[in-house]
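*Asks:* A structural model of the following input is requested.
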Amino acid sequence: MSNNPARSNSPITYIVDQQPGRAERLSTVLDFISEPHQSCDLATLKSKLADDATAVVLLGALPEQQHAEIIQRYPTVAFLLLGEPLKPLLQFSNVVGLLTDPFAYASLTQLLRDCQLYHRLMPRQRQHDCKVQFDGMVGNSEPMRQVRFLIKQVAATEANVLVLGDSGTGKEVVARNIHLLSHRKAGPFVPINCGAIPAELLESELFGHEKGAFTGAISTRKGRFELAQGGTLFLDEIGDMPQPMQVKLLRVLQERTYERVGGTQVIKADVRIIAATHRNLEQMIIDGGFREDLYYRLNVFPIETPSLQQRTDDLGLLIQALLQVNALRNKANVKFTDRAIESLKLHPWPGNVRELANLLERMVIMYPEQVVDVAELPLKYRHLEVESYQPEYPESLQERDLLNALFQSDDDDFDQDDEGTDLEAAENAELEQNNGNGSFYANGNIKHLPENGLDLKEHLAELEIHFISLALHRHEYVVARAAEVLGLRRTTLVEKMRKYNLNKED
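*Replies:* Presented below is the predicted three-dimensional model:
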């Protein structure tokens, strides 16, 4: 027997089997793949499940054939059956699959992943369902209010729903909300992306397969239809489903029964179907890429999800909601100025909410706990010519900082070569002649304080005019270069030139 400590992020696996040789072989395989597990008898299992009913149980031979009783008593436990004689027990929804000796690494790991999927799909208890009607649907714009209305209308029925919309608009969020508001909310919500699974594997993924049904099928496995029994099956990207599979899906929708690949037992499909696609199915029907009869089976109640460009008024609320989620994951946050949000509203958002989520995550990484303005946004999101955010400081602080800078001098400031000194002297001489500032600012420094005092604001303005004129003259009135040497933004320098009438004379 093995008794490894369980990892906190996955349920522990228990082996209950009165055939000690088989249990030992199975334990060896689990040790090899580093899967936490414990071999125990039925009484110990009941004691363990009384404390934590979230587990995976590999169920083999039991005294007095108590299998069905145990499986039904613990609906939150995912069971894997050991041996062909237990195959009839696959009818129970929490029985995920069947293993046969000899145990193969590939089939065992796949079935353990299916058990983890079963636990993830179990409905979570919600303490505030009365307050929260919709999960993850952010926004108060008219298109979003219309989507909520349609969800409430169709949720209480068993009608098939077809969710239409561009990629990234939240079609799965719509499907999940239909499930949560339906009478099937206690059952699982099982999504499957029909475009992400190879055509040759899609049938097995949807309907399951029997042992030996094809090369590599070394154990019986449930499909998504069985995993969704009593709940909702979400067929995402239905427009990418191959035509042969469209025929088989149509038959299931019509007859509400199916068989596993390689099997003959008829299984009843007690599931609600919600499909979604970003494709134009009506055009695909004309082009011969999608079956018309399947389209009308699925399109009983269509819901169109609006693109982000159609609901830019929701952008502020979406940013707030996505940043809250990001803060929990990355332990950091970021703030956007109103100008940055206005710029984002002008973006076309071809990737919709998914593109927005990616942008926000990037901004959190680049500017954690900072304020993001238009200048900090990536280039393609800058739709307003607004300079980077600069906080407004009191005028008294600005004057103090300027005076401190003027009176601080280093010895290195006077160690200039003759060529630089001659050039500056010539520039100063010309500026003195043009501006009439006299010797007070001859070197750009205050030499002495007049006996009768001075008007500090007036002289600071004169000093500002002096250095702006000097920079403009040196760079032949190329504003961008002059602003660079003065440490100013170009637009700020333009405003000061306009204020002091320092434009170049023709």
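*Asks:* contacts, neighbours, all on C-alpha from now
*Replies:* Will do.
*Asks:* what about residue 462, which SS state?
*Replies:* Three-state assignment for residue 462 (DSSP: H, G, I helix; E, B strand; the rest coil): helix.
*Asks:* how many neighbours does it have?
*Replies:* 16 (other Cα atoms under 10 Å).
*Asks:* also residue 288?
*Replies:* A count of nearby residues for residue 288, using other Cα under 10 Å, gives 11.
*Asks:* cool, residue 46 as well?
*Replies:* Neighbour tally, residue 46, other Cα under 10 Å: 15.
*Asks:* cool, residue 461 as well?
*Replies:* Per other Cα under 10 Å, the neighbour tally for residue 461 reads 11.
*Asks:* would you do the same for the sequence below? I want to compare the two.
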Amino acid sequence: MDTPRILIADDDKKTRDFVAAFLSYKGYQVFQAFDGQDALQKIELNDVQMVITDIMMPRVNGLEFIKQLKSIRPDIVTIAYSAFANFEMTANLLKAGAFFYLEKPFNLDELETHVKRGLEHQALQSKSFRSKPCIKNRALLNNIIGESEKMLSLFEMIEKVSSSDSTVLIQGESGTGKELVARAIHDLSTRAQKNFVAVNCAAIPDDLLESELFGHVKGSFTGAVATRIGRFEMADKGTLFLDEIGDMKANLQVKLLRVLQNKELEPVGASRPKKVDVRIIAATNQNLDQLVVSKAFREDLYYRLSVIPIMLPALRERDADIALLLNSFLDKFNRSKQRNVQGFDRDVMEVLSSYDWPGNVRELENLVERMVILKGSGIISLNDLPEKYRGKRGPVMRTEQVNLPESGFCLNSAVEEFENRLILQALQRSGGNKKEAAELLNLKRTTLIEKLKKKKLVFGETHTAG
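*Replies:* Alright, predicted model coming up:
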């Protein structure tokens, strides 16, 4: 594996040399730059994975440098630091794309922790940044997190769809990010400077939804004390996102179809229609094909909406993205909740990567928020996971107290013997089923088999060999 390459940008040579010496000692290849402009030139000559930069620098300061860097090399991870910290500065840096922000003077161990995490994050995303140059507007897709093949295909589809005005139907399970995709299509389109208006058709009572969508005139019904424009008019020249379209009642489906066909709407109680220029993006977690067959959804409206269908993958279908999502949500909630959780241990990553995620990305995000708030600091371990995510594993075993003999003993032998006993107990409890035994030990089945071979353990014997 190649040695990670890091660039330090700071006009203070003493600080720059100090950080560079520490990282060089830790085994990284380090380059130096005296300000943002010099750093941009150095990056052209050296393929770095990470930049650590001061904020207060002459010519091109740290904030402007990060903005420019992200526009040309979004795959490079940046860590910023300054002695003049405030909330607004931190927010601007993170918004510009900084991976983490440190206050000077900072602890070198803390710096190393974030360098390791940043490089892990960079490794997850760099392959797809370089192998998919056809994704031209990656910076505008940053809110949609994913580097798996299915997500990269989705990014390409979003770019292609955004250049047209055709209606789009986004389908996928709850929590897969349908509104994020709709917003990305809008942001990449020629309508980006106009309104993006979202309506959840299932959240508004049926007797109010017509007025919400099309507006009403004063006196058209009880309570209509003033004329009000609807969501369609709010989205004129822009995009209207109709979420949970499968819950729309039949009478409104007819009116929506008329708007799509004639590009005009009729407010409740109005005597004449109004012209509107709105792009429709609809979404549902229901199977509209089945609803059409059962006559619960109009077939003609379905074909009008699904000119361009997009199917979002469930999280269990793209488990390669889970580590990336975990780290992204961890950073988000560390900032918003003012916590300092440093990461997830390997067992947690393995457990969460194999979980089924019925609530998809939304469920994962909610879980990370909960754990960050409750943990506060340190590393999230299996004991921090709610029981339903641990499955059969249960809480991590706490060993009995052992008193160290006066003469001492061999720690390696004791640990080896303890591990052997646990493996044999797990096999005994599972009746020799290696898959179940591996689950009890929070191991992969292949890992358990390798341990059995290496240790020459035989189930049923009361002793261990080798």
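*Asks:* TM-score of the superposed pair?
*Replies:* The TM-score (TM-score structural alignment, normalised by the length of the second structure) is 0.57; 289 aligned residues with a Cα RMSD of 3.3 Å.
*Asks:* next helix or strand past the helix or strand where residue 15 of the second structure lies?
*Replies:* Using DSSP states H and E, residue 15 of the second structure falls within helix 13-25. Following helix 13-25 of the second structure in sequence order, the next helix or strand is strand 29-33 (DSSP H and E).
*Asks:* for that following strand, packing partners?
*Replies:* Applying 3 or more Cα pairs under 8 Å, 6 or more residues apart in numbering; DSSP states H and E, one finds that strand 29-33 of the second structure contacts strand 5-9, helix 13-25, helix 36-45.
*Asks:* please redo it, this time with the cut-off set to 7 Å
*Replies:* Contact partners of strand 29-33 of the second structure among helices and strands, from 3 or more Cα pairs under 7 Å, 6 or more residues apart in numbering; DSSP states H and E: strand 5-9.
*Asks:* residue range in the first structure corresponding to the strand it packs on, please.
*Replies:* Against the first structure, there is no aligned range for strand 5-9 of the second structure (TM-score structural alignment).
*Asks:* list the residues that contact the residue nearest the centre of the first structure.
*Replies:* The centre of the first structure sits closest to residue 357, judged by Cα atoms, centre = their mean, with a distance of 5.4 Å. If a contact means Cα atoms under 7 Å, 6 or more residues apart in numbering, then residue 357 of the first structure has residue 322 as its contacts.
*Asks:* next SSE downstream of the helix or strand hosting it?
*Replies:* Under the criterion of DSSP H and E, residue 357 of the first structure resides in helix 352-366. Toward the C-terminal end, the helix or strand that comes next after helix 352-366 of the first structure (DSSP H and E) is strand 371-372.
*Asks:* need the counterpart of the residue nearest to the centre of the first structure in the second structure.
*Replies:* Match for residue 357 of the first structure (TM-score structural alignment): residue 365.
*Asks:* what distance do you get for its match to residue 322 of the second structure?
*Replies:* Residue 365 of the second structure sits 11 Å away from residue 322 of the second structure, taking Cα to Cα, to the nearest Å as the criterion.
*Asks:* what of residue 68 of the second structure?
*Replies:* From residue 68 of the second structure to residue 322 of the second structure the distance is 29 Å (Cα to Cα).
*Asks:* higher neighbour count, these two?
*Replies:* residue 322 (23 against 17).
*Asks:* now the more buried one. Nearest residue, chain neighbours left out?
*Replies:* residue 353 (6.1 Å; Cα to Cα, 6 or more residues apart in numbering).
*Asks:* the one you found maps to what in the first structure?
*Replies:* That one, residue 353 of the second structure, aligns with residue 345 by TM-score structural alignment.
*Asks:* do the same with residue 298 of the second structure
*Replies:* Aligned partner of residue 298 of the second structure by TM-score structural alignment: residue 291.
*Asks:* how near is that match to residue 163 of the first structure?
*Replies:* 17 Å.
*Asks:* appreciated, that's everything.
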